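1. Sequence plus predicted model, see below.
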Amino acid sequence: MADKHRIRFEPVDIEMDVEEDETILDAAFRQGVHLMHGCREGQCSACKSYVLDGEIDMDRYSTFALNDAEAADGYVLLCRSHAYSDCEIELLNFDEGELLNGIPIQQVRTTVTAIEPMTRDIVSLRLAAPGYEFKPGQYADLTIPGTDEHRSFSMATTMSTPGELEFLIKKYPGGKFSGLLDGGLAVGDEIDLTGPYGSFTLKEGHVLPVVCIGGGAGMAPILSLLRSMSETGVRRPVRFYYGARTAEDLFYLDEIAALGATLPDFEFVACLSAVDSATTGVQLGNVTDVVGRREPSIAKCETYLCGPPPMVDAALAFLQANQVPLDQIFYDKFTSPAHQ
């Protein structure tokens, strides 16, 4: 059995145990402590924290998430961190209302109920998952059948359809999971699911306008948020900017329009990067360029980002340049072998 140590988090006055062979973030999940996190792979910096005292070593991580100078100064990524003594850690990014109120991590065996192409490279995968609970905007790990590997995907649904989940999955050449969507999976097959993860959720009591920036399969958590806002009668202004290459890469337009009609102040903006000026009804250019042209008061909004890592990185740089406070930015940035 691995040695066990005590972790104390400041400034929230929470303590928990962690074993040396598990990351601090995984230990928190196990004990119902909902720390801020994103990719859980050392790629996004959402769980960046500061070591006040104690001995911590980290697994491999991206220097884009934590640069060498930060690591030398004592900053760590909790999803990569192993404790080798009792430690005191300062949380830099946390939601005090959710720290001890997150939904516990669950392991569920699901059954495939539908596989439907949405575009040339995005597929809707529907699963029956009895008893599974999550918050709109969160994601889960789906195990690749026949292996111990998993891939992370956001739920596009809400708890209004209990036990019924939808995932929007982008197909990559040679993708171990996405490749199964072309005949390797069938209705009735079983897939193990672990989750929910992520902090890409609407915060109760917040009143700022919402700006969603998505691309590719990043449609899923934003669609979940929109469905939730429609179901719960949220009154906040909402703008949804979705980036794609061509009009053939757009999907769920009718549902987005229907959801928008139930919200008091909603606008959907399709941003196409590979079309000419003759195309009508869309904005031309990369999604962040379009947001820059249309959202002069972005610093007074809450922003939700999800899509391919280059899009999320560009959006984060744009938001930083426009002085959007960090506590108004929420994002999930998944990495696949195609991106790494």
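-> Yep, it's here. Residues are numbered from 1 along each chain as shown.

2. rest of the way, CA atoms for contacts and neighbours
-> Fine.

3. Correct me if wrong, but residue 292 is in a strand.
-> No: counting by DSSP: H, G, I helix; E, B strand; the rest coil, residue 292 is not found in a strand; it is helix.

4. And here is the other one:
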Amino acid sequence: MGDKHRISFEPVGVEIEVTEDEKILDAAFRQGVHLMHGCREGQCSACKSYVLEGDLQMERYSTFACNDAEVEEGYLLLCRAHAYSDCTIELLNFDEDELLNSAPLQEIATEVAEIVPHTRDIVGLRLRTASPLQYKAGQYAELTIPGTEDCRSFSMATTPSTEDHVEFLIKKYPGGRFSALLEDGLAVGDSLLLRGPYGNFTLKKGHVLPLVLMAGGAGMAPVLSLLRHLAETADPRRIRFYYGARTAADLFCLDEIRTLGERLADFGFVVALSESADGAGELGVAVEPGMVTDVVEAREPELHRAEVYLCGPPPMVDAALDLATRQGVPEDQVFYDKFTTSVSDDQ
């Protein structure tokens, strides 16, 4: 373990202690400070901050997230940064409500309870937990690959009300290490170590604006978690959920979404199929041809008057963010979780 140093975060007046061998973001989680973050692998810019004072160095990161000119100017990614002196860092993005009021980081032993193939490339994984996991709907956790120290991050589809288990909806990637386990390697009764929660893709307390939810692929998981929570709390707001897929064969969880919608005061669900709508008429849901962002643009002319939650593969999220910008949605009304693959393998 390296020397210890103090990190002061401005303008929030929060301090943490960090050792030289741990990344600043990890040290913050360990001490119950919930900084803004996304991929935690240096591929997004959610944790980008500015160095006011101190000696810091970064591990490998994507220049898309923080380019060379920004690094020269003093910007860094907290998920990649190590401190070698006491430092003062300016947070560019932070949520004061979440900062010191999020669930603490936990390590929990789990046991595989069920593995269910939903589509050709989406698998449901239900884990029985040794003790209840404290988290908020929409957050994610790390699962350790058995026999290694490597982890993969997956969003939880459940809510904290299901205290005895957590459920994940996982996209299989060809050649992916965790994907291979889902094909042949994990079985009911096997043990997995879970660490979490992470993520800021959560419903904000006291907000009253209508909700527009957009998802694609395994982005169904955190949105389903949000919907389950909204139904549990009988949220009275207008809620619209748009899910993008290629074909009708790529759709899943439709029955539960309909059931959840019946428990909400003003709910609508629309599926956007980008390649083929064959067979969609038998699904019993509203179906539109095209990309999900195009469908939202046509159906939501007042998008700027809503809170927008986006989750899915990067191209979908990027297109949705562009749509939000064009429609004049204020930045503080847009929340997103961009699913990326690990720098070395699949997510």
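-> Received the coordinates, thanks. Owing to the predicted nature of the structure, the values given are computational and were not obtained by experimental measurement.

5. can you count the residues close to residue 96 of the first structure?
-> Close neighbours of residue 96 of the first structure, defined as other C-alpha atoms under 10 Å, add up to 12.

6. Need the counterpart of it in the second structure.
-> Matched by TM-score structural alignment, residue 96 of the first structure corresponds to residue 96 in the second structure.

7. Please name the residues that touch its match.
-> residue 12 (C-alpha atoms under 8 Å, 6 or more residues apart in numbering).

8. quick one: contacts for residue 334 of the first structure?
-> So residue 334 of the first structure contacts 39, 152, 307-309 (C-alpha under 8 Å, 6+ apart).

9. Look up how far residue 314 of the second structure lies from the aligned partner of residue 290 of the first structure in the second structure.
-> Per TM-score structural alignment, the equivalent position to residue 290 of the first structure in the second structure is residue 295. From residue 295 of the second structure across to residue 314 of the second structure, the span is 18 Å (C-alpha to C-alpha, to the nearest Å).

10. Who has more neighbours out of the two?
-> residue 295 (20 against 15).

11. The match of residue 290 of the first structure against residue 274, yeah?
-> No: with contact defined as C-alpha atoms under 8 Å, residue 295 of the second structure does not reach residue 274; the gap is 10.2 Å.

12. quick one: common contacting residues for those two?
-> Common neighbours of residue 295 of the second structure and residue 274 (C-alpha under 8 Å, 6+ apart) are residue 289.

13. could you pull out the helices for the stretch 201-347 of the second structure?
-> Along the stretch 201-347 of the second structure, counting by DSSP state H, counting those that start in this stretch, helices occupy 220-232, 254-262, 292-299, 314-326.

14. Let's have those in TSV, adding distance to residue 307 of the second structure.
-> Compiled in TSV, these are given as follows (distance: least, C-alpha to C-alpha, whole Å):
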stretch	distance to residue 307 of the second structure
helix 220-232	13
helix 254-262	18
helix 292-299	13
helix 314-326	10
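
15. Distance of residue 69 of the second structure relative to residue 75 of the second structure?
-> Taking C-alpha to C-alpha, one finds residue 69 of the second structure at 9 Å from residue 75 of the second structure.

16. if we can go back for a sec, of the helices of the stretch 201-347 of the second structure, which stretch is the most buried?
-> The highest average neighbour count among those, using mean count of other C-alpha atoms under 10 Å, belongs to helix 220-232 at a mean of 24.

17. Need the residues that contact that helix.
-> Contact with helix 220-232 of the second structure is made by 137-140, 155-159, 168-169, 201-203, 213-215, 243, 257, 260-261, 263-264, 311-312, as judged by C-alpha under 8 Å, 6+ apart.

18. That helix vs the first structure - mean distance after superposition?
-> Following superposition, helix 220-232 of the second structure is found to deviate from the first structure by 0.4 Å on average (mean C-alpha distance after the TM-score superposition for the first structure).

19. Tell me who's in contact with the residue nearest to residue 99 of the second structure when sequence neighbours are not counted.
-> Leaving aside its chain neighbours, residue 99 of the second structure sits nearest to residue 34 (4.7 Å; criterion: C-alpha to C-alpha, 6 or more residues apart in numbering). Neighbour list for residue 34 of the second structure: 28, 98-102 [criterion: C-alpha under 8 Å, 6+ apart].

20. try residue 272 of the first structure
-> 243-247, 282-287.

21. which of those residues count as buried?
-> 243-246, 283-287 (16 or more other C-alpha atoms under 10 Å).

22. tell me the two of these that are most distant?
-> 246 and 287 (12.5 Å; C-alpha to C-alpha).

23. Which residue ranges of the stretch 51-200 of the first structure form strands?
-> Assigned by DSSP state E, counting those that start in this stretch, the strands in the stretch 51-200 of the first structure fall at 56-58, 75-77, 81-83, 87-91, 106-117, 122-128, 139-143, 150-154, 164-170, 190-197.

24. and those strands, which is most packed in?
-> strand 75-77 (a mean of 25).

25. Dump the contacts of residue 334 of the first structure into CSV; add distance to residue 334 of the first structure as well.
-> As requested, the contacts of residue 334 of the first structure are exported to CSV (distance: C-alpha to C-alpha, whole Å):
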residue, distance to residue 334 of the first structure
39, 6
152, 7
307, 8
308, 7
309, 7
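
26. ok, those in the second structure: which stay?
-> Of those, the ones still in contact in the second structure (both residues aligned by TM-score structural alignment, their matches' C-alpha atoms under 8 Å) are 39, 307-309.

27. Against residue 49 of the second structure, how distant is the closest residue in space to residue 123 of the second structure that isn't next to it in sequence?
-> Excluding the flanking residues, the one nearest residue 123 of the second structure by C-alpha to C-alpha, 6+ apart is residue 117, at 4.4 Å. Distance, residue 117 of the second structure to residue 49 of the second structure, by C-alpha to C-alpha: 40 Å.

28. And for residue 235 of the first structure, the neighbour number?
-> By other C-alpha under 10 Å, neighbour count at residue 235 of the first structure equals 15.

29. likewise residue 73 of the second structure?
-> Residue 73 of the second structure: 10 neighbours (other C-alpha under 10 Å).

30. hmm, back to that, need the residues touching each of residue 246 and residue 287 of the first structure.
-> 272-273.

31. residues contacting the closest residue to residue 81 of the first structure other than its chain neighbours?
-> Spatially, and ignoring its direct neighbours in sequence, residue 81 of the first structure is nearest to residue 58 (4.4 Å; C-alpha to C-alpha, 6+ apart). By C-alpha under 8 Å, 6+ apart, residue 58 of the first structure lies in contact with 76-77, 80-82.

32. cool, and residue 203 of the second structure?
-> 137-138, 226 are the contacts of residue 203 of the second structure under C-alpha under 8 Å, 6+ apart.

33. now it: how far from residue 137 of the second structure?
-> On the measure of C-alpha to C-alpha, residue 203 of the second structure and residue 137 of the second structure end up 8 Å apart.
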